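In: Kindly return the folded structure for what I paste below:
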Amino acid sequence: MNVAMNAQTNWKKNTALFLGSQTFSMFGSLLVQYAILWHITLATESGVMMTISIICGFLPTFILSPFAGVWADRYDRKLLIALSDAGIAAATLVLILLFAAGYDALWLLFAISAIRAAGAGVQTPAVGALLPQLVPEDRLTAVNGIFGSLQSFMTLVAPIVSASLLAWASIEIIFMIDVVTASAGIAILLGLVRVPGRARDKSGKDETNGYLGELRAGLGYIRNHPFLKQYLSFFALAFLLMAPAAYLTPLQVARTFGGEYWKLTAIEIVYSAGMMLGGALIAAWGGFRNRTHTIALACAALGLSTVGLGCIVFSFWAYLTVMGVAGIASPLLYTPAQVLLQEKVDDVYLGRVFGVFNMITSSMMPIGMFLFGPAADIVPIERLLVISGALFSLLTLWPAGSRALREAGRPVQE
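Out: Now for the predicted structure:
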């Protein structure tokens, strides 16, 4: 009881330590992610190999996320996060030893990508469900916005650091940095973060029905809530339409503006910088009183900026400006969406709902690439961006016109 009361009293300290632990871990993970991507690209120059890499990076997350949501509702969420980080670090350490012994076959990189994706699939629902245990409800938007800015900053810095390290060091050095940062994150999380207790299902059914029973209960909870059904359907379609902007813009830049490395790096940096600004904006502003209105505004901004990426091809600097606007709009969509779940879903089911949400967000863009990727070799990418952006803009009508989503977006006190 005293631990729980102290944790609630020191929520700012606990939250700062938790975000710090996740930032340490995320930095090393992103270094490895970029190092593996570039190693495969330069070693093979093969679209097939890149496709295999993408599949290894999302399929384990897609498969595990619903079960990971059950674990996040059943077990200690802090421990789940630490164990998933430890498992990834252990697998990375084994890879370092294999590479040092001369075993550097490409399939080992595919295997470690799959293991890392599995760890992320376990960790992500637990992180989303743990934050409401640490943070008062009226501060969730600000904290999620700050967390989003930290993630964007890491996304901005990691490719620069990873490229610099690869220029003078072996890939094993980057793997070792990930092991060290993961260890630091785990030490902070387990040693310093104090998490209050949470609600349990007093009926005890969650503990006796087994994983499939609990998964069915979570899916039944979603089916019985019109808000959640529409929310998840909306984001499934949204992430499907995001695929061209997310995956095809580097190819578009290479074809339209030239394939210099600095241009490909510039679009990543500008987008990440925009996300940092957007995260700071939503943290300071908080969005409209009705969170659904903020989501609708972000949809319009993202849709129009995607159309702009397809139309503004006369100047690379103008193109970068539009990319920055897309970056700013992204946290205006993701942050209120995250907070809506944290506020409206019963804590008993929060992990499972986040598991389903993570399954959708991790899979729909790669699925979209099966549609838009081959099309990019038949029609201009600019046309695909205009079409997907226009359809994304029309998505604004869904949250604006849905009574269930509007009701869910209202402040809790109303």
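In: use CA for all of it now, contacts and neighbours both
Out: Fine.
In: from the chain's centre, how far out does stretch 258-274 sit?
Out: Here stretch 258-274 is found 20 Å from its chain centre; the criterion is CA atoms, centre = their mean, to the nearest Å.
In: tell me which residues of it are tucked away?
Out: Lys263, Leu264, Ile267, Glu268, Ile269, Val270, Tyr271, Ser272, Ala273, Gly274 (16 or more other CA atoms under 10 Å).
In: do stretch 309-317 as well
Out: By neighbour count on 16+ other CA under 10 Å, the buried set for stretch 309-317 is Leu309, Gly310, Ile312, Val313, Phe316.
In: The first one reaches Trp317, doesn't it?
Out: No - counting by CA atoms under 8 Å, Trp317 is not a contact partner of Leu309; they are 11.5 Å apart.
In: Met49: which of the buried residues of stretch 258-274 is nearest?
Out: Of all those, Leu264 has the smallest distance to Met49: 20.0 Å, by CA to CA.
In: which residues touch the closest one?
Out: Contact partners of Leu264, counting by CA atoms under 8 Å, 6 or more residues apart in numbering, are Pro250, Val253, Ala254.
In: Put together CSV for the buried residues of stretch 309-317, with distance to Ala105 and secondary structure on each row.
Out: Putting those into CSV (distance: CA to CA, whole Å; DSSP: H, G, I helix; E, B strand; the rest coil) gives the following:
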residue, distance to Ala105, secondary structure
Leu309, 38, helix
Gly310, 39, helix
Ile312, 42, coil
Val313, 40, coil
Phe316, 38, helix
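In: so how far is the strand or helix carrying Ser84 off the chain centroid?
Out: If you go by DSSP states H and E, Ser84 is part of helix 77-100. Here helix 77-100 is found 20 Å from its chain centre; the criterion is CA atoms, centre = their mean.
In: now the other sequence, so there's something to compare against:
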Amino acid sequence: MEKNHWFKTYIYIWIGQFVSLISSSAVNFAVIIWLSLEFKSAEVLAVAAIAALLPQAIFGPFAGVYIDRWDKKKVMIYADAFIATCTLLMTFALRDGQVQLNLMYLLMACRSIGSAFHQPALQAVAPLIVPQDQLLRVSGVNQILHSVSAIAGPALGALAIAALPIHQVLYLDIIGAAFAIVSLMFISIPYIKPESLATIRQVWRDLKLGFLAIHQNKGLNRMFLYSILAMMGVLPVAIMFPLMTIGHFGGDKLEMSIIEVVWGVGMLVGGSALSAFKVSFRKILLINVMHIVLGMTFVLSGILPPSSFILFVVLTGFGGASMSIFNAVFMTIIQEEIAADMLGRVFSLYFSFAIIPSLIGLLFAGNIADHIGVANAFIIAGLLCIVLGVVSFMTPSLMKLGLKEQVVMDEEN
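Out: Sure, this is the predicted structure:
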């Protein structure tokens, strides 16, 4: 398969996704602000978040089967179009000023189903276009785009919600989706045609093969397991960053904004480092080290005195960088270890598994903070990450991941 012109192809993907990411980030932040001001209810925010995540977790594994069978370019286009249509319907639901929360939740759930198809398809495209030795750099650039959107999106969302009614703010997401769709029109993505029809029996068989692709690769399934366990600590902490800023360090809206921006800047630095430098050692080492570094930032943040907000800012930046590197390397290892015709299923399964801890975090983060204190929650989550990083180094099957590729690289050098 010809991959000499992969960079030109990916430029179109990056441009379209960058605009879409920023617009989506802005709208998501604006909706959170609007819901907070309109209802002043943590329950409303929690239900909205669950509506936006749970369908993706439920439908994700089945979506992955069809992603592997269908033309991935068309999957991304149709998914973007479906998400934009749901957003357009939300604008009509909010236009009269009389909010129907159940309808809002339903449309957010439908958007989540669209995301269940879009995100795994996007990740599964890279190995079809990009040479294997460039996959990590592509993942690094992807992290840069996510980081910039995480920085610029909330700022744009705050400006938009201050100047426009919520139903008009939603148009930003529609414009971003349209831009992403148009950018995909200019590229060609290889299509691996399936050998069998998508009967119900075949779909279950394909889903089982996706599970087996993870299960039979002992190192990969350990990497999945440790990552999911880490998310059980990381995601509740991510939810509690504002509480930590206000409750422990005595901050306000400005300090909360600083922490959010610094985390995004850290992610930007981490992604930039991966895209700028060629990693000459085994990627699994980076995964393990980032577990430990991220854990240390949480532990140190938890033991800081209330007067050390500046140190908390610095640690947050290091945490964002380590999270960015972890995500990029994690995705690259999956792309290298799994056959291209099964990546849709595997990424869908991972995204579904990763969402479950986030739902647990949404349900229990407030109670955890109330009973043991936010600072102690940071320390416990950090210790969990550090232990998982150490255990990873002591897991032989995990440490063998990428060993063959490293031997080949050493021979070429």
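In: TM-score for these two?
Out: With the length set by TM-score structural alignment, normalised by the length of the second structure, the two chains reach a TM-score of 0.93; 406 aligned residues with a CA RMSD of 1.9 Å.
In: among the contacts of Leu264 of the first structure, which recur in the second structure?
Out: Listed in the original numbering, these still in contact in the second structure are Pro250, Val253, Ala254 (both residues aligned by TM-score structural alignment, their matches' CA atoms under 8 Å).
In: What is the nearest of these to Ala142 of the first structure?
Out: For those, the nearest to Ala142 of the first structure is Pro250 (31.9 Å; CA to CA).
In: who are the neighbours in contact with the closest one?
Out: For Pro250 of the first structure, the contact set (CA under 8 Å, 6+ apart) comprises Leu264, Ile267.
In: In the second structure, what sits opposite it in the alignment?
Out: Matched to the second structure by TM-score structural alignment, Pro250 of the first structure sits across from Pro242.
In: same deal with Ser149 of the first structure?
Out: Alignment of Ser149 of the first structure against the second structure is given by TM-score structural alignment, with Ile144 as its counterpart.
In: Determine the longest helix present in the first structure.
Out: Longest among the helix segments of the first structure by residue count, using DSSP state H, is helix 11-44.
In: Provide the aligned range in the second structure for that helix.
Out: The aligned range for helix 11-44 of the first structure in the second structure is 6-39, by TM-score structural alignment.
In: Can you check which part of the second structure stretch 379-386 of the first structure sits on?
Out: Going by TM-score structural alignment: stretch 379-386 of the first structure matches residues 372-379.
In: do stretch 88-97 of the first structure as well
Out: Per the alignment by TM-score structural alignment, stretch 88-97 of the first structure matches residues 83-92 in the second structure.
In: which of the buried residues of stretch 309-317 of the first structure lies closest to Val143 of the first structure?
Out: Leu309 (30.6 Å).
In: Tell me which residue of the second structure lines up with the closest one.
Out: For Leu309 of the first structure, the aligned residue in the second structure is Ser301 (criterion: TM-score structural alignment).
In: quick one: the helices in the stretch 151-300 of the second structure?
Out: For the stretch 151-300 of the second structure, the helices defined by DSSP state H, counting those that start in this stretch cover 166-169, 171-184, 200-215, 218-243, 253-276, 283-303.
In: Can I get those helices in TSV including distance to Ala158 of the second structure?
Out: Shown next, in TSV, are those (distance: least, CA to CA, whole Å):
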stretch	distance to Ala158 of the second structure
helix 166-169	10
helix 171-184	13
helix 200-215	41
helix 218-243	16
helix 253-276	11
helix 283-303	27
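In: And the ones you listed: which comes nearest Ser139 of the second structure?
Out: Closest among the helices of the stretch 151-300 of the second structure, using CA to CA: helix 253-276, at 7.6 Å.
In: what's the closest one aligned against in the first structure?
Out: Counting by TM-score structural alignment, helix 253-276 of the second structure lines up with residues 261-284 of the first structure.
In: Same check on stretch 156-169 of the second structure?
Out: Going by TM-score structural alignment: stretch 156-169 of the second structure matches residues 161-174.
In: List the buried residues of the matching stretch.
Out: Buried residues in stretch 161-174 of the first structure (16+ other CA under 10 Å): Val161, Ser162, Leu165, Leu166, Ile171, Glu172, Ile174.
In: Many thanks, we can stop here.
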